[in-house]
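[1] mind folding the following:
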Amino acid sequence: MNKGYWVVAYRSVSDKAAMDAYGKLAKPVIDAFGGSLLVFSGDVVEAREAGLKQLTVVVEFSSYEQAQKAYASDAYLEALKALGNGAERDFRIVEGLA
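    Below is the predicted model:
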């Protein structure tokens, strides 16, 4: 069973309070589903091609299915509600090679 990842590239953050509220709610969800935060980089980003120098987050889960379940959970949906329109981001759930 291959690992699963949340790969999130923020394009902009317009509401810091919404981001803070989201973070407080999202972290326990990640923990509950066995996720590990691998990358959380806001200042140390070298943007290339069409990339932007914004926050980048990578979370690793034990499986692709676990990553999907975490995203679909009621608790994570509450985190998304808290975020609202506070940020524009490219959020992907991807399957690892191993």
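[2] can we go C-alpha only for contacts and neighbour counts from here?
    Noted.
[3] what's in contact with the lengthiest helix in the chain?
    Using DSSP state H, we find that the single longest helix of the chain is helix 16-32. For helix 16-32, contacts defined as C-alpha atoms under 8 Å, 6 or more residues apart in numbering pick out 13, 36, 59, 70, 75-76, 78-84, 86-87.
[4] one more, so I can put them side by side:
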Amino acid sequence: MKGYWIAQVDVTNPEQYGEYTARAPAVFAQYGGRLLARGGRAQALEGRSTPQRSVVIEFASYEQALACYHSPEYQHAAQHRQGAAIVEVIVVEGLGTVEGMV
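    Next comes the predicted model:
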């Protein structure tokens, strides 16, 4: 089953955060990640207020999504994000099938 990164981001230092966004996509691609959403319009309908950026990345599997996050390459890129944004990242496993779902 596929794996997904879901990130909520509030950028506090755009210049420094730009260093992260210049590096991270290459790592996602290295691990087979595909950006499905990155910024763009968003509206909070329940829960916390809308973050500045919402990011969704699809991977071939949950394990691949975790491997990307924990990789030395991503951790190096993520150092450029530290102190430049308030970030929440979760990895979720996708559904194998949607048949029978309501």
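[5] sorry, back to before: report the buried members of the contacts of helix 16-32 of the first structure.
    59, 70, 75-76, 79-80, 82-83, 86-87 (16 or more other C-alpha atoms under 10 Å).
[6] turn those residues into CSV, including secondary structure and distance to residue 21 of the first structure.
    What follows is these, written out as CSV (DSSP: H, G, I helix; E, B strand; the rest coil; distance: C-alpha to C-alpha, whole Å):
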residue, secondary structure, distance to residue 21 of the first structure
59, strand, 18
70, helix, 18
75, helix, 13
76, helix, 12
79, helix, 7
80, helix, 10
82, helix, 6
83, helix, 7
86, coil, 10
87, strand, 12
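[7] closest to residue 52 of the first structure among these?
    residue 87 (13.7 Å; C-alpha to C-alpha).
[8] tell me which residue of the second structure matches up with that closest one.
    Aligned counterpart of residue 87 of the first structure in the second structure: residue 85 (TM-score structural alignment).
[9] show me the contacts for its match.
    9-13, 17 are the contacts of residue 85 of the second structure under C-alpha under 8 Å, 6+ apart.
[10] report the two of those residues separated the most.
    So, the contacts of residue 85 of the second structure by C-alpha to C-alpha: farthest apart are 9 and 13, at 11.7 Å.
[11] what's the burial count for residue 61 of the second structure?
    Residue 61 of the second structure has 18 neighbouring residues, counting by other C-alpha atoms under 10 Å.
[12] would you confirm that it contacts residue 3?
    Yes. Assessed by C-alpha atoms under 8 Å, residue 61 of the second structure is found in contact with residue 3 at 4.6 Å.
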